[in-house]
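Asker: Here is a sequence with its predicted model. Questions after.
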Amino acid sequence: MTGTTTPDPTTVRVGDALPALTVRVTRDRLVRYAGASLDFNPIHWDERTATGAGLPNVIAHGMLTMALAGRVVTDWLGDPTRMVEYGVRFTRPVVVDTDGADVEFGATIGEIREDGTARVDITATVDGRAVLGQARAVVRLS
């Protein structure tokens, strides 16, 4: 079943892949996120400030990237309240040029526990390079 069908949360096995998700992060999305999060740091929307700070270009908010990665799990679950634990390490910023950046998310079942939960291991890449590390969620399977 890995990678070919959407696994049912009640019958998953270790190694099953969740449906992949690709999200185009654009500068207008960054500005909207800045307004919602109240994080108006100009490195997220002003190219001059970002490059002046030594960045290659505007970068996405880390918490936006984390939230988007969580979607690969919550979309699969259908009920976000079944995600009981979630964490990531930020390994590389998502650089957003004027055309935007495609962030690809994937996830597999890494462990099924006796308490009815499972660990989901999440990947997040841009141009084949990881932007999150140790991204993991714990979910209730039923």
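Answerer: Done, it's in.

Asker: Could you use CA atoms for every contact and neighbour count after this?
Answerer: Will do.

Asker: next one: stretch 21-34 to chain centre, how far?
Answerer: Stretch 21-34 sits 12 Å away from the centroid of its parent chain (C-alpha atoms, centre = their mean, to the nearest Å).

Asker: buried stuff in that stretch?
Answerer: Neighbour counts over stretch 21-34 (16 or more other C-alpha atoms under 10 Å) mark 21-22, 25-27, 30-31, 33-34 as buried.

Asker: same check, this time on stretch 131-138
Answerer: Judged by neighbour count (16+ other C-alpha under 10 Å), stretch 131-138 contains these buried residues: 131-133, 135-138.

Asker: could I get those residues as CSV with distance to residue 95?
Answerer: Shown next, in CSV, are the buried residues of stretch 131-138 (distance: C-alpha to C-alpha, whole Å):
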residue, distance to residue 95
131, 10
132, 13
133, 17
135, 19
136, 23
137, 25
138, 28
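
Asker: another structure for you, compare them:
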Amino acid sequence: MSLPTQTFSITRADLVAYAGASGDHNPIHQDESVALSVGLPGVIAHGMFTMALAARAVEAWFPGAEVVSFGCKFTNPVVVPAEGGVDIEVAGAVKEADGLTTVSLTVTCDGQKVLGMPKAVLRG
């Protein structure tokens, strides 16, 4: 069963707020010149922030379900422009077995996958 795609916008202000909440103040997430100096295409979103947005989609699809496991690999950066923002899209497919629901996710930005093998396993 396919789940409806959810879209989340990320702005530079979101990155500043996430840095404050997470304690991850790496300048590649806020300073264009630093990001470029280390070979990135620009300021990038925190991988864990992108993963959290994928988890938010799972919660919206399955409110109140117990999360047994949730994981992914960070495969491509989400570049966040100085003006406006960027959208990520989270799609999901469901498989049920042995009382558990496995949600295979596809998380993309501008048509490119940004998380590798994202998956949630839920109970309830």
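Answerer: Right, received. Where do you want to start? Predicted model only: the values in this text are computed from it and were never measured.

Asker: Just the ones in strands from the buried residues of stretch 21-34 of structure 1, please.
Answerer: 21-22, 25 (DSSP state E).

Asker: Let me see the ranges of the strands in structure 2.
Answerer: With DSSP E as the criterion, structure 2 has strands spanning 2-11, 66-74, 85-97, 100-109, 112-113, 115-123.

Asker: Including distance to residue 57 of structure 2, could these go into CSV?
Answerer: Below are the strands of structure 2 laid out as CSV (distance: least, C-alpha to C-alpha, whole Å):
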stretch, distance to residue 57 of structure 2
strand 2-11, 7
strand 66-74, 12
strand 85-97, 7
strand 100-109, 10
strand 112-113, 16
strand 115-123, 11
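
Asker: related to what we said a few turns ago, between the buried residues of stretch 21-34 of structure 1, which is nearest residue 85 of structure 1?
Answerer: residue 21 (20.1 Å; C-alpha to C-alpha).

Asker: In contact with the equivalent of the closest one over in structure 2, which residues?
Answerer: Aligned by TM-score structural alignment, residue 21 of structure 1 pairs with residue 6 of structure 2. Residues in contact with residue 6 of structure 2 (C-alpha atoms under 8 Å, 6 or more residues apart in numbering) are 57, 89-91.

Asker: for residue 135 of structure 1, what are its contacts?
Answerer: By C-alpha under 8 Å, 6+ apart, residue 135 of structure 1 lies in contact with 86-89, 121-123.

Asker: what do you get for residue 7 of structure 2?
Answerer: 87-90.

Asker: related to what we said a few turns ago, can I get the buried residues of stretch 21-34 of structure 1 in JSON lines with distance to residue 93 of structure 1?
Answerer: JSON lines is the format used below for the buried residues of stretch 21-34 of structure 1 (distance: C-alpha to C-alpha, whole Å):
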{"residue": "21", "distance to residue 93 of structure 1": "18"}
{"residue": "22", "distance to residue 93 of structure 1": "16"}
{"residue": "25", "distance to residue 93 of structure 1": "12"}
{"residue": "26", "distance to residue 93 of structure 1": "14"}
{"residue": "27", "distance to residue 93 of structure 1": "14"}
{"residue": "30", "distance to residue 93 of structure 1": "13"}
{"residue": "31", "distance to residue 93 of structure 1": "16"}
{"residue": "33", "distance to residue 93 of structure 1": "16"}
{"residue": "34", "distance to residue 93 of structure 1": "16"}
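
Asker: Distance check, the residue of structure 1 positioned farthest from its centre against residue 100 of structure 1.
Answerer: Distance from the C-alpha centroid of structure 1 peaks at residue 52, with 27.2 Å (C-alpha atoms, centre = their mean). Residue 52 of structure 1 sits 20 Å away from residue 100 of structure 1, going by C-alpha to C-alpha, to the nearest Å.
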